[in-house]
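Q: Predicted model and sequence below, questions to follow.
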Amino acid sequence: MPQHDRTRRKKALRWTAWGALGLVLAGAGGTAYAWQHLNGNIKGTDVDAVLGEDRPGAQHDGAMNILLLGSDSRAGTNGEYGRGVAGARADTAMVLHVDKTHKKASVVSIPRDTMVERPRCATEGGSTTPAAHEAMFNSSYEAGGPACTVKTVEKMSGIRMDHYLEVDFKGFQKLVDELGGVDITTRKAIDDPSSGLDLSAGHHTLKGKQALQLVRTRHGVADGSDLGRIQLQQAFIKALIHRANTVDPLSHPAKAYDLADTATKTISADSGLASTDKLLGLGKDLKGISPEHTDMVTLPVTFDAQDSGRVLPLDKESRKVWSALRHDRPIPESATKGSVADRTDSPVSANS
């Protein structure tokens, strides 16, 4: 890959570090006074109570690990985005590691089609879902909600997740509409009957429905695997942040409040993060980390020889990734060499 392509791609990946959190904080800006009235919108789950003591030990050096989720709930209104599929899926998953100085961060995207050892999980109804050998990663959400996804990531990585933050599809669409859409450029036409997205090559302003179709598209790009969708999501998040930064909460307080109201209705979090004060505090922490000090990778994987639509973690390389986070060190470049996730470029870019 030419050097300028690698540089462009790395820059786009860095922007994605704030992806899920960007959806939460978009447009909130200086509206802290309004957020104080919006605590009731935020849904919280006591992950610690559900998971108990069978977890990796917490880091006590100031470093922090957060699981960012984009959930594909198939219930109610969201059902139109996944007809015929019951339950919910963790459609997007990223582990955000903030280093002990809170000046640097690393982000690891986990492809939804990764085959993993899913642990036994408790359900909200009080029953238990048995462990599964070679289960798709995104099935963990259906098996036991966000707590099961947290447990699955902890089993994969050996790292305790201090928090989780989740964005749902319905709120995502409304938030984009309230922002007035986001601007992207497609380098080639995209046509995916599965997601409903049909875009010509060129510049586009995507409103909520098309934006949602874009981040769910996979069959119309690259090799049709989830790796191509991750590229689209990364480019879209950059565009979303560009748009959110144009909102001046002091000049347009009503619009800023509406955005904050939608954002807080869009998310769920663990009980330790499910308040406006905690979210704003986290946002301030992350705003102190520049893109230049953010490293983002996709979990090193290879295609499953038994099913080309699935991927398997590269054991040696994945251990390097998780070890770096566990020891609060940068992810070495050697960890992603040989991964099929490193072989594709996004067909979409954000308009600056």
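A: Thanks, I have it. Residues are numbered from 1 along each chain as shown.

Q: from here on, contacts and neighbour counts on C-alpha atoms
A: Fine.

Q: Please identify which helix or strand holds Ala28.
A: Of the helices and strands defined by DSSP states H and E, none includes Ala28.

Q: can you give me the strands in the stretch 251-352 of the chain?
A: Per DSSP state E, counting those that start in this stretch, the stretch 251-352 of the chain carries strands over the ranges 267-270, 294-298, 301-304, 307-313, 348-350.

Q: Any chance of a markdown table for the ones you listed, columns distance to Val85 and mean neighbour count?
A: Listed next are the strands of the stretch 251-352 of the chain as a markdown table, based on distance: least, C-alpha to C-alpha, whole Å; neighbours: other C-alpha atoms under 10 Å:
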| stretch | distance to Val85 | mean neighbour count |
| --- | --- | --- |
| strand 267-270 | 22 | 23 |
| strand 294-298 | 26 | 22 |
| strand 301-304 | 23 | 19 |
| strand 307-313 | 17 | 17 |
| strand 348-350 | 28 | 23 |
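
Q: try this one side by side with the last:
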Amino acid sequence: MGKSSVRGEGARQRAPHASDLGLEEGPRDEGGKPPSDGGKQRHRGGNGGTRAPRPRRRILRWSATILSVLILGTAGVGYLWYQHLNNNLETDELNIGEDRAPEPTPNAAGQTPLNILLIGSDARDSKENQKLGGAKETFGGTPLADVQMLLHLSADRTNMSVISMPRDTLLDIPKCTDPDDGKVYEASTQRTMTNQTLGRGGPGCTVATWEKLTNIHINHFMEVDFAGVVDMADAIGGVPVCVDANIHSRDSQGHGSGLKLEKGTTSIKGEQALQWLRTRYGFDDGSDISRAKAQHMYMNSLVRELRENAGLSSPNKLRKLAETATGALKVDEGLGSVKKLYDLSNELKKVSPERTTMTTMPYEYVGARVIPKPGDAEQLFRLVRDDIPLDGKGKKKPAQEKVSDDPAADDAEIAVRVQNGTRSDTEPPVSGRASTITGLLAGKGFAKATADSTTVLAREKTVVMFPSAELEGDAQRVAKSLGMKLSSVKKSTDVSGVTLVVGADWREGDTYPKQKQDDKTPDSADALNGSDKKACMHVNPRFTWE
């Protein structure tokens, strides 16, 4: 069985960090845009402090994660040094928040989707890392979850979707409890950068934050702090990538990864692969969004190469890769053995590149940072939640709503608190909306419905919340009486009883509006199909060469 995670003294010796190689990129501002001040200051973690300049260490740890899983499956390492490799794995709790997103209802064949959160940490926890890259003031500091990608494998295993979240996305982070020392991190009182979740008790808090935002049930996480990406890229003989002009990622102030490629397609491996995966300066507008696009492109090529490459037949190479992969992963207990990782790899390999879709969470800027784009972000989350392919292929399967096992009380006995959540980023709240809907409920027989006129919230969608299992049936009964889908009923410790929050989707009228089911992936998700061999990164003219 894999070792438990211990943050602090007594932690096991880890595999070398990818940034131990000394291949780093210059500073950036907090929103992922090119820094206007040369990266002079940076807000670190949740302690409110500002620290001196240091090189940023950004390597695409998610690609290493996928590669690790696929390599494990290819090698069949479940039968090679089984216990040794199991002991390489480090485990931690899956979710350390208070609420869980509901588990999906199985399809007609009894199958359910599989959702895995891939997390890349920027931990500075090795002397080698400090020696090669400097940044003495951040050695041993609070790690940040600077890469976050949700991998969704469909229930029937025919397609796969991936959602990347920009690291400086501002979110409401839930209350989390560190499983090692019991320290409680209270819920954020204002929107906080999502990359700070890792420092609030571990990867389980990052999982809890994703579930709170998306209402998608996450089955597993994989956290990577990874040096072996060089060896892996070398082992498969390189990964083809494309640029539409000569590129050199280096400016006069020393910012950039150092990547230097000629126009067209080049097979990259080793140091060049690392440079590609962390390059911002030189791609498009130099933002983290552009880097994510390049990462998607690399991952798609990587998967194709793994499927087609015969060079992975050498047992010695595979043993080395298996050793590196298991030493670099931290996983939840549900993936805490080589056998479980091997089984997962077999599931992932069922999906062809043609049915794999890479996306970025739709966003909009708030100053230098970003927030989920109203409408489009929820649309993308809903498609994944409802197991609808992002590539638009395949027939949509009617969603089955899960009815609570707890029977509802009589309507007249159900206490319902009604709140006004009609405020949005673009419109003010509708005055008296809570009272109007309270009257509507009273007319339907809910005699104990009361309006909360003191609270005005901002909710994109109308929702019925309940705090504990014994009130789920009551909450579903309220939703059904208003013509709402049961998917609008959510468990939340933010409420003490059945609570209806009237959202911005119901600003007027006495009848809950029918929700249009547009099952198209939003254009703002910047989808990339896994079989697209013609994709090419646009080079910023300031970073080209003759």
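A: Done, it's in. Everything numeric in this text was worked out from a predicted model, so none of it was measured.

Q: would a markdown table of the strands of the stretch 251-352 of the first structure with distance to Ser339 of the first structure be doable?
A: Compiled in a markdown table, the strands of the stretch 251-352 of the first structure are given as follows (distance: least, C-alpha to C-alpha, whole Å):
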| stretch | distance to Ser339 of the first structure |
| --- | --- |
| strand 267-270 | 31 |
| strand 294-298 | 9 |
| strand 301-304 | 5 |
| strand 307-313 | 9 |
| strand 348-350 | 21 |
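
Q: Gly171 of the first structure: which of the ones you listed is closest?
A: Distances from Gly171 of the first structure to each of the strands of the stretch 251-352 of the first structure were compared by C-alpha to C-alpha, and the smallest falls on strand 267-270, at 8.0 Å.

Q: sorry, back to before: do you know which of the strands of the stretch 251-352 of the first structure lies nearest Pro130 of the first structure?
A: With C-alpha to C-alpha as the criterion, Pro130 of the first structure lies closest to strand 307-313 of the strands of the stretch 251-352 of the first structure, at 21.2 Å.

Q: For the stretch 251-400 of the second structure, just list every one of the helices.
A: Using DSSP state H, counting those that start in this stretch, the helices of the stretch 251-400 of the second structure run over residues 270-278, 288-308, 315-328, 338-348, 376-385.

Q: So which of the ones you listed is nearest Arg369 of the second structure?
A: Nearest to Arg369 of the second structure, of all the helices of the stretch 251-400 of the second structure, is helix 288-308, at 10.6 Å by C-alpha to C-alpha.

Q: In terms of secondary structure, what does that closest one contact?
A: helix 61-75, strand 239-243, helix 270-278, strand 356-360, strand 528-529 (3 or more C-alpha pairs under 8 Å, 6 or more residues apart in numbering; DSSP states H and E).

Q: Next, the angle helix 61-75 makes with that helix.
A: Computed with axes from the mean of the first three to the mean of the last three C-alpha atoms, to 10 degrees, the direction of helix 288-308 of the second structure lies at 10 degrees from that of helix 61-75.

Q: Pull out the buried positions in helix 288-308 of the second structure.
A: Using 16 or more other C-alpha atoms under 10 Å as the test for burial, helix 288-308 of the second structure gives 288-306.

Q: returning to what we had before: need the helices and strands packed on helix 288-308 of the second structure in TSV with distance to Thr138 of the second structure, can you?
A: Below are these laid out as TSV (distance: least, C-alpha to C-alpha, whole Å):
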stretch	distance to Thr138 of the second structure
helix 61-75	20
strand 239-243	33
helix 270-278	20
strand 356-360	29
strand 528-529	36
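
Q: For Lys340 of the second structure, which of the ones you listed is the nearest?
A: helix 61-75 (10.1 Å).

Q: and that closest one, how far out from the chain's middle?
A: For helix 61-75 of the second structure, the separation from the chain centroid amounts to 18 Å (computed by C-alpha atoms, centre = their mean, to the nearest Å).

Q: Residues contacting that helix, please?
A: Identification of contacts with helix 61-75 of the second structure by C-alpha atoms under 8 Å, 6 or more residues apart in numbering yields 78, 118-121, 147-149, 222-226, 228-229, 232, 295, 299, 302-303, 306, 315, 318-319, 321-322, 325-326, 329, 338, 341-346, 348-349.

Q: That helix to helix 315-328, inter-axis angle?
A: 130 degrees.

Q: Just the buried ones among the contacts of helix 61-75 of the second structure, please.
A: By neighbour count, with 16+ other C-alpha under 10 Å, the contacts of helix 61-75 of the second structure hold 78, 118-121, 147-149, 222-226, 228-229, 232, 295, 299, 302-303, 306, 318-319, 321-322, 325-326, 329, 338, 341-346, 348-349 as buried.

Q: What segments of the stretch 1-150 of the second structure are strands?
A: 3-4, 42-43, 50-51, 90-92, 114-121, 145-153.

Q: Pull up the distance across stretch 161-178 of the first structure, start to finish.
A: End-to-end span of stretch 161-178 of the first structure (C-alpha to C-alpha, to the nearest Å): 32 Å.

Q: Gly196 of the first structure contacts Gln213, correct?
A: Yes. Contact criterion C-alpha atoms under 8 Å: Gly196 of the first structure and Gln213 qualify, at 6.3 Å.

Q: mind checking how far the aligned partner of Asp113 of the first structure in the second structure is from Ile96 of the second structure?
A: The equivalent of Asp113 of the first structure in the second structure is Asp168 (alignment by TM-score structural alignment). Asp168 of the second structure is 21 Å from Ile96 of the second structure, where distance means C-alpha to C-alpha.

Q: more neighbours, those two?
A: The residue with more neighbours, out of Asp168 of the second structure and Ile96, is Ile96; 25 against 21, by other C-alpha atoms under 10 Å.

Q: Excluding covalently adjacent residues, which one is nearest to the more buried one?
A: Spatial nearest neighbour of Ile96 of the second structure, excluding adjacent residues (C-alpha to C-alpha, 6 or more residues apart in numbering): Gly204 at 4.9 Å.

Q: for the aligned partner of that neighbour in the first structure, what are its contacts?
A: Counting by TM-score structural alignment, Gly204 of the second structure lines up with Ala147 in the first structure. Going by C-alpha under 8 Å, 6+ apart, Ala147 of the first structure touches Val47, Val50, Leu51, Tyr141.

Q: Much appreciated, bye for now.
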